[in-house]
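> below is the sequence, then the predicted model.
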Amino acid sequence: MDVKAIREQFPILNQEINGHPLVYLDSSATSQKPVSVIKAVEDYYKQDNSNVHRGVHTLGTRATDKYEGAREKVRNFINASSTKEVIFTRGTTTSINTVAYSYARANLKEGDEIVVTPMEHHSNIIPWQQAAKATGANLKYLPLRPDGTIEMEDVKDTITDNTKIVAVMHVSNVLGTINPIKEIAAVAHQHGAVMMVDGAQSVPHMQVDVQDLDCDFYAFSGHKMCGPTGIGVLYGKRELLENMEPVEFGGEMIDFVNLYDSTWKELPWKFEGGTPIIAGAIGLGAAIDFLTDIGMDNIHDHEEQLIAYAMDRMKAFDGLTIYGPEQRAALITFNLTDVHPHDTATVLDAEGIAVRAGHHCAQPLMKWLEVTATARASFYLYNTPEDVDRLVEGLNKTKEYFGDVF
């Protein structure tokens, strides 16, 4: 994998921040966009801008072909069995909320259980809190081991015949933990529960096969995988989606409208009310082309080598606390002794290094870690060992600046 050639396709990386070459280490929040994705969106607006599915004129036909072509690219990318199982949404949050409203509220009753984990992003906790309140269901949490991993023995002890929904992130955006989704799904299904997976941090970084995982729902966002913001995907098994009601009503998702009743289009369109996110879907399709050309296995291998190097360098840094397991995805969440992570991030930014600082939309996990906030460096296909070296140099500068606390 030619990382130098890949970096040249990301114009934003070729700039200075505060007089230093940019080192972008915040891809878990949002990835940067290659020229091919930017051009795909630009070309749509320049050449094909039209609404989809509604007109028979040439622009409408071209826009529809590109929009539905992107859906087929998504289907192939995650190995869904049909494009009817691929719903375009605004992102992972909207996808999870769609399941929490449309499926959960129609199928849960008092005494049923929803099982999640304390490591979840807020967008995979709050919708289930609300579903539980609306239906009388109980929210249960899988215990975490001290290193922030899940053990299958705990999964088997927690999921019961009363469990109806299990909602777990594939990869933690804080700990880097890679959860055993396939094994958890198998246990969920043994008890008659459905498996909802937050794939926001996994789809950009590894090969995901939803049929092999045997998950019932899988959600992810385009902007974390080199695509535009505002576009995401909800995958759902067809038999489940067929029996779910839409959550947004209006144009595009209808079949027939009468004065007092209406019927819905078939999948996937019954879940895509109104003018869809056309440019976003086309950009996501271009991002999938870009990632596929490089190869997801190549990206995964590159990140494994990079995170191994980063862990070695940062574990040797005196006064640094690293959170999460040894085997992890391509991110490191950390704190410098007695230095607030916002201060750490500010000093790093002065050196041209972009990291995330805060609770990372995971306040229950921060409480479990017994901290209020952390700093996070997250890596992607365009990062290099030199970026890691710059990060360590920046941490040295931070340590020098706050020398009195060490």
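Structure received.

> rest of the way, CA atoms for contacts and neighbours
Will do.

> where's Ile6 relative to Ser36, distance?
Distance from Ile6 to Ser36, counting by C-alpha to C-alpha, to the nearest Å: 12 Å.

> those two - which one has more neighbours?
Ser36 (18 against 15; other C-alpha atoms under 10 Å).

> surely the more buried one meets Leu284?
No. Contact criterion C-alpha atoms under 8 Å: Ser36 and Leu284 do not qualify, at 10.6 Å.

> residue boundaries of the helices in the stretch 101-250 of the chain?
105-107, 126-135, 152-158, 181-190, 210-213, 238-242 (DSSP state H, counting those that start in this stretch).

> list the buried ones in the third one?
Yep, that's helix 152-158 we're talking about. Val155 (16 or more other C-alpha atoms under 10 Å).

> likewise the last one?
Taking 16+ other C-alpha under 10 Å as the basis for neighbour counts, the residues of helix 238-242 that come out buried are Arg238, Leu241.

> for that helix, the distance to its chain's centre please.
Distance of helix 238-242 from its chain centroid, counting by C-alpha atoms, centre = their mean, to the nearest Å, is 23 Å.

> now do that helix: everything it contacts.
Lys84, Glu85, Asp216, Leu267 (C-alpha atoms under 8 Å, 6 or more residues apart in numbering).

> the third one now?
The list of residues contacting helix 152-158 from outside it, by C-alpha under 8 Å, 6+ apart, reads Val115, Lys140, Tyr141, Leu142, Pro143, Glu183, Ile184, Val187.

> and of the residues you listed, the nearest to Met195?
Ile184 (8.2 Å; C-alpha to C-alpha).

> what sits against that closest one?
Ile184 touches Met152, Val155, counting by C-alpha under 8 Å, 6+ apart.

> could you rerun that using 10 Å?
150-152, 155-156, 159, 166-168, 190, 195, 213-215 (C-alpha atoms under 10 Å, 6 or more residues apart in numbering).

> what number of residues lie near the closest residue to Val405 other than its chain neighbours?
Nearest residue to Val405, sequence neighbours excluded (C-alpha to C-alpha, 6 or more residues apart in numbering): Asp338, at 6.3 Å. Around Asp338 there are 11 other residues, counting by other C-alpha under 10 Å.

> and here's the other structure:
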Amino acid sequence: MSNNLISANVVGATQTFESPFGRKVVCYADFTASGRAVQKIEDYIQKQVLPLYGNTHTTTSATGNQITAFRHEARHIIAEAVNAKLIDGPNGDSVIFSGSGSTVAINKLVSILGLVPKFGSSNAVIFIGPFEHHSNMLPWRESGAQIVNIPENEEGLVDTCFLERKLKEFAKSILKIGCFSAASNITGLLTDTNALSVLLHRYGALAIYDFASAAPHTVIDMNPVVEGEEKHLVYKDAIFFSGHKFIGGPGTPGVLVLKKKLFSKTSSTSQPGGGTVLYVTVKDHKYLDKNEDREEGGTPDIIGSIRLGLAFRLKQQTGPTEIMRIEREHVQRVRMSLKANKRIVLMGNQDLDQLPIFSFLIRFGNRFLHYNFVCALLNDLFGIQTRGGCACAGPYATSLLGINSSDTQLILKVLTEGLCAFKPGFTRFSLTYFMDDSEIDYILNAIHFVAEHGWKFLSSYRFSMYNATWKHVSELSNLTTRKSLCDLDMDVEISAGPEEDPERDCPASIDAHRIENIKMAHESADTCMRESIACNRGRTSMFNQDGPYPTLRWFLCPDEGLDEAIDEAEMNSLTHAIGPIHPERYRTQRIENNEEEDRVRSRDCYSLAESSMQVRPRRRIRTWISQFSNRIKNNFSSPLKASRHCCDRKACEHLHVK
């Protein structure tokens, strides 16, 4: 299937939704969070798989026989794709489907290794990398094993020198395990898994990898064939990944692939239950010999595992080498564009090989635009689907954002009080190989627009201090447009067909629609600004100098003093940031060394900003407002509806932050 055909086959490729700024076509840029369904795969499942659906664990009925064969074939497709050897003996590999993604897969692995939570794990040492997702941290922590965190080196990759020192230090430990992300889900940086495997095996440690972010893009090789004296050490002991992140993968299970030698001969199973036993008596039972059967107790995700086999076929048809070639071109395109904008702060080292995963902040004056506000604007103005937060990789995110240890403790205290708005993070978007240049350019143009003009929409939004969500004021008084499972009328005849076409309002030309979105965004920015001037008069900030807010708030608020925003726009300056987020610390490697210096500097900047707001000349502001209003009148021949596109005045008067 060609890239164009894949793009056209994505379910929802022309899906529309109603935003505060009109109807938008979904532009999906959140592939690292989850992939998208493919119509060709879904059609095959509906027409060929579901009609013969039955439970597994039998081959005597037509349905049981066929569905078992489908699932067996899917396992072999995946094994071949990751170069797993489904052979007997300790060097053989097992492919195990494991519930809801990587989280279940790694918990199953921890159990298989006999690391019982809080008991019997004191002799195990786990070396984990700097990029780790929470799912590759918490199960090891809860196991009771000793955790050794391996930091980044000067380039921003795994510090193998530090790792080797620690491997020597813990040489006498009974069980040593190295578990590292094959790629970061924040920056997309790739790990040299072959080199790490050799190093770990040299010192008797297991080499395990989290391929959740990397699996849809890269080569996955359990048993690489290489040259050199240590070629016998390059194999992987285990890998795990989430099926739902693949193109065509939504609704699929996680996968754990591991060496058969890791299964204990004396252990029963990590998941006792139906389908795992050979025979059960009143007092005794015997488990099945085959690892896959023992470890997939209960009725499995049958359709999901079959779907994942088809998703792997789709990936292998293009080939991971070709996928990476295309995506490296995407990476260079994005880097060249975003690095040219001084308001956009890209996370991580932009000179290393990476997947097309990008996390960024947008500067404005001495603060940042909140990541969820940026996501809201990209969604509402352009239909672009992104994600805000720490990407479930808190320690790495903290390092990238340059947050020192003292601020981390203060942030934790505020978060435990329920004020999630202070949670540090960034906006993340991700691309995939079948996206064309025009779609990528549209996403980049939208990000540049938000970087330059996003602040003008602040007063048109309200946000919750408790869950950090941002909503346009028009959405606060209107009924939600979200669909409900209860919308389905079970009594409607099948012949009547669907009640509505979800893509009925898709414009004839997606490209023309995107051009119009950019144009409307510029018009809406000026219109919202004009309305905001009136709405913000006399309003006061929700923040004051009491408590932790002045030192911890790193973002602009909806009711931020408009005068400050106007002056910042005129000066076009990016002063030293107020608050705990300082990405420049990551680049200069001075997070811990300059804590007091930065704290004093931030406090001084905050005081200066507060004092300048109090003494700012009103005449200058009135002149600016007059000039701005005149420009609006001259530029607009058909002004947009204020009730829909601008700040709702009644909402401004009566609605407050939750």
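Yes, it's here. If you're wondering where the values come from, they're calculated on a predicted model, not measured in any experiment.

> what's the TM-score once they're superposed?
Once superposed, the chains reach a TM-score of 0.93 (TM-score structural alignment, normalised by the length of the first structure), with 402 aligned residues with a C-alpha RMSD of 2.0 Å.

> dump the contacts of helix 152-158 of the first structure into a markdown table; add distance to Val203 of the first structure as well.
Listed next are these as a markdown table, based on distance: C-alpha to C-alpha, whole Å:
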| residue | distance to Val203 of the first structure |
| --- | --- |
| Val115 | 22 |
| Lys140 | 26 |
| Tyr141 | 24 |
| Leu142 | 23 |
| Pro143 | 25 |
| Glu183 | 18 |
| Ile184 | 18 |
| Val187 | 23 |
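
> what's the closest of the contacts of helix 238-242 of the first structure to Ile288 of the first structure?
Looking across the contacts of helix 238-242 of the first structure and measuring by C-alpha to C-alpha, the closest to Ile288 of the first structure is Glu85, at 17.4 Å.

> where does the corresponding residue of the second structure for the closest one sit: helix, strand or coil?
Here Glu85 of the first structure is matched to Ser94 in the second structure, going by TM-score structural alignment. Assigned with DSSP: H, G, I helix; E, B strand; the rest coil, Ser94 of the second structure falls in the strand class.

> can I assume Ser94 of the second structure is in contact with Leu258?
Yes. Counting by C-alpha atoms under 10 Å, Ser94 of the second structure touches Leu258, with 5.5 Å between them.

> quick check: neighbours shared by these two?
Common neighbours of Ser94 of the second structure and Leu258 (C-alpha under 10 Å, 6+ apart) are Ala84, Lys85, Ala238.

> state the number of residues packed around the equivalent of Gln190 of the first structure over in the second structure.
When the second structure is aligned by TM-score structural alignment, Gln190 of the first structure is paired with Arg202. Neighbourhood size, Arg202 of the second structure [other C-alpha under 10 Å]: 15.

> Arg75 of the second structure pairs with which position in the first structure?
Checking TM-score structural alignment: Arg75 of the second structure goes with Arg71.

> ok, that match - contacts?
Here Arg71 of the first structure is in contact with 65, 77, 82-88, 233, 268, 281-282, 284-285 (C-alpha under 10 Å, 6+ apart).

> make it 8 Å
Neighbouring residues of Arg71 of the first structure by C-alpha under 8 Å, 6+ apart: Thr83, Val86, Phe88, Ala281, Gly285.

> for Val35 of the first structure, see how far away it is.
Taking C-alpha to C-alpha, one finds Arg71 of the first structure at 21 Å from Val35 of the first structure.

> and for Trp264 of the first structure?
According to C-alpha to C-alpha, Trp264 of the first structure stands 38 Å off from Val35 of the first structure.

> now do Ala134 of the first structure
For Ala134 of the first structure relative to Val35 of the first structure (C-alpha to C-alpha), the value is 45 Å.

> for Asp343 of the first structure, same thing?
33 Å.

> that older thread, are any of the contacts of helix 152-158 of the first structure buried, and which?
Counted by 16+ other C-alpha under 10 Å, the contacts of helix 152-158 of the first structure give Val115, Lys140, Tyr141, Leu142, Pro143, Ile184, Val187 as buried.

> just these: which are in strands?
The strands, defined by DSSP state E, take in Val115, Lys140, Tyr141 from those.

> so what does the second one match up with in the second structure?
What that stands for is Lys140 of the first structure. Under TM-score structural alignment, Lys140 of the first structure pairs with Val148 in the second structure.

> now do His170 of the first structure
That one, His170 of the first structure, aligns with Ala182 by TM-score structural alignment.

> what about its match, neighbour count?
26.

> what's near enough to touch it?
Leu190, Thr191, Asp192, Thr193, Tyr209, Asp210, Phe211, Ser213, Ala214.

> kindly reformat those residues as CSV containing neighbour count and distance to Leu552 of the second structure.
Output for those, formatted as CSV (neighbours: other C-alpha atoms under 10 Å; distance: C-alpha to C-alpha, whole Å):
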residue, neighbour count, distance to Leu552 of the second structure
Leu190, 21, 32
Thr191, 21, 33
Asp192, 13, 37
Thr193, 21, 38
Tyr209, 25, 35
Asp210, 26, 33
Phe211, 22, 34
Ser213, 27, 31
Ala214, 26, 34
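
> kindly indicate which of those lies nearest Gly35 of the second structure.
Nearest member of the contacts of Ala182 of the second structure to Gly35 of the second structure, counting by C-alpha to C-alpha, is Ser213, at 10.8 Å.

> surely that closest one meets Thr32?
Yes. Using C-alpha under 8 Å, Ser213 of the second structure is in contact with Thr32, at 6.2 Å.

> overlap in contacts of the two?
With C-alpha under 8 Å, 6+ apart, Ser213 of the second structure and Thr32 have common neighbours Asn185, Lys245.
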